[in-house]
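Q: need a structure here:
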Amino acid sequence: MRIATTIFLTDRTVSPTRLARSLEQRGFSGLYLPEHTHIPVSRDTDAPMGGELPAQYGRTLDPFVALGQAAAVTERLHLGTGITLVAQHDPIGLAKQVATVDHLSGGRLTLGIGYGWNVEEAADHGVDWPTRRERVRDHMALMRALWAPEPTAYEGPYGSVRASSAHPKPVQAPRELAPGKPLYGPRTLIGGAAGPKLFAAIADHADGWLPIGGRGLTESVPVLRRVWEHAGRDPKDLQVVPYAVQPNPGKLGHYAELGIEEVVLQLPSAREAEVLRTLDDFAQYL
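A: Modelled structure (predicted):
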């Protein structure tokens, strides 16, 4: 099982370069970073974990800039977002950022995407909350038109692009959604809670699921597999990557029994010494 990590990198934590080097030196497989552009201080949206929202949510580094730094000082470390708030981006610009990081890293990027939880943050980006799922699907389709090997136009309800020269292309090879229907771009995992809408989206336009916290997988993974196969996807291609996990040997052993091949462990949003101590503790799982 591959052991990756995630962390809220901020202006007060360990740096991306120091962390990336330390992860690769110790044998961890990857680094995933979350995204928040800002957190409105006046809001009605509850924190996803309950209680007060931790300060790091409003201090996060831009994930693509930080992952670019991590790519520059490593050779093998896989890089990912967890998650990119696709609805809040201009998809043409986001397509360029994603392709650039994948190109510069030699194809090491995983694009974790999702729908978000902070209504006020999304509203400041012009996102009408009930439309966010449809916007994500539409933006991903537009981005994949730009990643296609030949100039490809796209017109959808929330964006359009003319057939264009758009380079660099992502390094990762296309996969098949169905015979004759390629999936362009880096490996894409959708984050979120188990449910019919989420599983339908995963089967429709992703490589797998990024379940936050990794709870309840005994019941949910078989359901996702049925939805995946019903959509005509190859069973061996589905990837489930539990995310932001607090590890113990029993939990990781259970994931292995479910056929899970990668897990992302949660690091503290802290300065270098504390983060490195946690990495040394987590090394027992490598």
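
Q: hey, let's count contacts and neighbours off CA atoms from now on
A: Fine.

Q: which one's the longest helix in the protein?
A: As assigned by DSSP state H, the longest helix anywhere in the chain is helix 132-147.

Q: Which residue ranges of the stretch 1-150 of the chain form strands?
A: 2-6, 30-33, 78-81, 84-85, 109-114 (DSSP state E, counting those that start in this stretch).

Q: Minimum distance to Gly214: which of those strands has it?
A: strand 2-6 (13.6 Å; Cα to Cα).

Q: Check which helices and strands that closest one sits against.
A: On a contact count with 3 or more Cα pairs under 8 Å, 6 or more residues apart in numbering; DSSP states H and E, strand 2-6 meets strand 30-33, strand 262-266.

Q: residues touching the most centrally placed residue in the chain, list them.
A: In the chain, the centroid-proximal residue (Cα atoms, centre = their mean) is Gly112; its distance is 1.5 Å. Applying Cα atoms under 8 Å, 6 or more residues apart in numbering to Gly112 gives the contacts 80-84, 188-191, 210.

Q: So which of those residues is surrounded by the most neighbours?
A: When neighbours are counted by other Cα atoms under 10 Å, Gly80 leads the contacts of Gly112 with 30 neighbours.

Q: wait, it sits on Ser105?
A: No. Counting by Cα atoms under 8 Å, Ser105 is not a contact partner of Gly80; they are 11.2 Å apart.

Q: how close does the residue nearest to the centre of the chain get to Asp138?
A: 16 Å (Cα to Cα, to the nearest Å).

Q: can you check Leu177 too?
A: Per Cα to Cα, Leu177 is found 16 Å from Asp138.

Q: What of Gln266?
A: When distance is defined by Cα to Cα, Gln266 is 30 Å away from Asp138.

Q: cool, and Leu267?
A: 33 Å.

Q: again with Glu35
A: 20 Å.

Q: One more sequence to fold, the one below, so I can look at both together:
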Amino acid sequence: MQFGISTFVNDDTIDTVTLARAIEERGLHSLTIAEHTHIPASRQSPYPMGGELPSIYYRTLDPFVTLAAAAAVTSSIELITGIALLIQRDPIITAKEAASIDLISGGRFALGVGAGWNIEELRDHGTDPKTRGALMDERIEAIKVLWTEEPAEFHGKFVDFDPAYLRPKPVQKPHPTIYIGGDSDATVRRVIQHEAGWISNPSPVEHLTQRIEQMRAGAGHEIPLTTFGTPIDLDYWRALDGLGYRLVNLLLPTKPRDESLRLLDEYAAKVAEYRG
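A: From the prediction side, this is the model:
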């Protein structure tokens, strides 16, 4: 099992270049970046973790720009969107951005996607909350077609385009790993339907076990498992390892440069302790 970092990179925190280099220098495996395009000032959607919504959510940098910058200054770490809010994104542009990062990085990109929780945010993008699940399903399949076929075409209820050329194609074949974010029966269905992996939050081990068993029971493919926001807890890590997680992304708080580097040193020491 590998260990990486998941975080929100803001405009007042450690910069992307320093962060990416520091992760790689410490022998960690990945950088996973969250996405929120904006947060409406007046909203009714409750913060899933409870309480007030932290400002990191509306100050976070664009994940594709961030990962492209990280790709340019590293040579080994995996670069993951965790998660890109695909219900708010044009699939053709997203396919191009993702393939471009995969090319720039030499095949180190993975696309984590989800349907999001902030209803006001997605409405601002013209998305109907009632059909966001079906919209995401079509956009995932359209991106896979754009990555793998030439010319590519897709005809669905929400995504519809005639044969078109899209370059670059991803370096990874047939395409980069797609991770589905979420924690519901619909998430399980999507992982199976799209032959994808799962990017999970740090839920209790018993709950993760149940979800993974559901996925494996219905899937005809190996399910890559990764995380966003994993705490520093060696017993929890052991449990994730036992469940078959290939990559655990530790939660790096959104902090200034020096504090972030200090935490990365602590995390690297904990990983070394775990590995014995």
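
Q: rewinding a little: columns distance to Thr45 of structure 1 on top of the strands of the stretch 1-150 of structure 1, output as a markdown table?
A: Formatted as a markdown table, the strands of the stretch 1-150 of structure 1 follow (distance: least, Cα to Cα, whole Å):
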| stretch | distance to Thr45 of structure 1 |
| --- | --- |
| strand 2-6 | 24 |
| strand 30-33 | 22 |
| strand 78-81 | 23 |
| strand 84-85 | 16 |
| strand 109-114 | 17 |
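
Q: Of those, which is nearest Leu94 of structure 1?
A: strand 84-85 (9.6 Å).

Q: What is the closest one packed up against?
A: Packed next to strand 84-85 of structure 1, using 3+ Cα pairs under 8 Å, 6+ apart, are strand 109-114.

Q: give the contact list for the residue nearest to Gln97 of structure 1 when sequence neighbours are not counted.
A: Sequence neighbours aside, Phe64 is the residue nearest to Gln97 of structure 1 in space, at 7.0 Å (criterion: Cα to Cα, 6 or more residues apart in numbering). The neighbours of Phe64 of structure 1, taking Cα under 8 Å, 6+ apart as the test, are 97-98, 101.

Q: Just those residues: which are in helices?
A: 97-98, 101.

Q: before we move on, the earlier item: who are the packing partners of the longest helix of structure 1?
A: Helix 132-147 of structure 1 packs on helix 91-104, strand 154-155, going by 3+ Cα pairs under 8 Å, 6+ apart.

Q: quick revisit: the residue nearest to the centre of structure 1 and Gly192 of structure 1, how far apart?
A: In terms of Cα to Cα, Gly112 of structure 1 sits 10 Å off from Gly192 of structure 1.

Q: Name the residues contacting each of these two.
A: Leu210.

Q: returning to that earlier point: distance to Leu19 of structure 1 added to the contacts of Gly112 of structure 1, as TSV?
A: Formatted as TSV, the contacts of Gly112 of structure 1 follow (distance: Cα to Cα, whole Å):
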residue	distance to Leu19 of structure 1
Gly80	14
Thr81	15
Gly82	17
Ile83	19
Thr84	20
Thr188	23
Leu189	23
Ile190	25
Gly191	24
Leu210	22
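
Q: quick one: the strands in the stretch 151-286 of structure 1?
A: Using DSSP E, counting those that start in this stretch, strands in the stretch 151-286 of structure 1 cover 154-155, 160-161, 175-178, 181-183, 187-191, 208-210, 239-240, 262-266.

Q: Compare those and give me the one nearest Val127 of structure 1.
A: strand 160-161 (16.6 Å).

Q: sorry, back to before: which other residues reach the longest helix of structure 1?
A: Residues contacting helix 132-147 of structure 1 (Cα under 8 Å, 6+ apart): 86-87, 91-92, 94-95, 99, 114-115, 151-161, 163-167, 169-170, 183-185, 201, 205.

Q: Run the angle between that helix and strand 109-114 for me.
A: Orientation check (axes from the mean of the first three to the mean of the last three Cα atoms, to 10 degrees): helix 132-147 of structure 1 against strand 109-114 gives 160 degrees.

Q: Pick the most deeply packed of the helices and strands packed on strand 2-6 of structure 1.
A: Stretch with highest mean neighbour count among the helices and strands packed on strand 2-6 of structure 1: strand 30-33 (a mean of 26; mean count of other Cα atoms under 10 Å).

Q: Where in structure 2 does that strand fall?
A: On the basis of TM-score structural alignment, strand 30-33 of structure 1 is assigned to residues 30-33 in structure 2.

Q: Could you list the residues in contact with the matching stretch?
A: Contacts for stretch 30-33 of structure 2 (Cα under 8 Å, 6+ apart): 3-9, 20, 23-24, 63, 66-67, 77-83, 228, 249.

Q: Let me know how buried Val240 of structure 1 is, in neighbour terms.
A: 25.

Q: Ignore what I typed, I meant Met49 of structure 1.
A: Neighbours of Met49 of structure 1 (other Cα under 10 Å): 8.

Q: what about the spatially closest residue to Thr148 of structure 2 that is not a sequence neighbour, how many neighbours?
A: Counting by Cα to Cα, 6+ apart, Thr148 of structure 2 lies nearest to Pro174, which is 6.5 Å off, once chain neighbours are set aside. Counted by other Cα under 10 Å, the residues lying close to Pro174 of structure 2 total 11.

Q: same thing with Leu276 of structure 1?
A: Around Leu276 of structure 1 there are 19 residues (other Cα under 10 Å).
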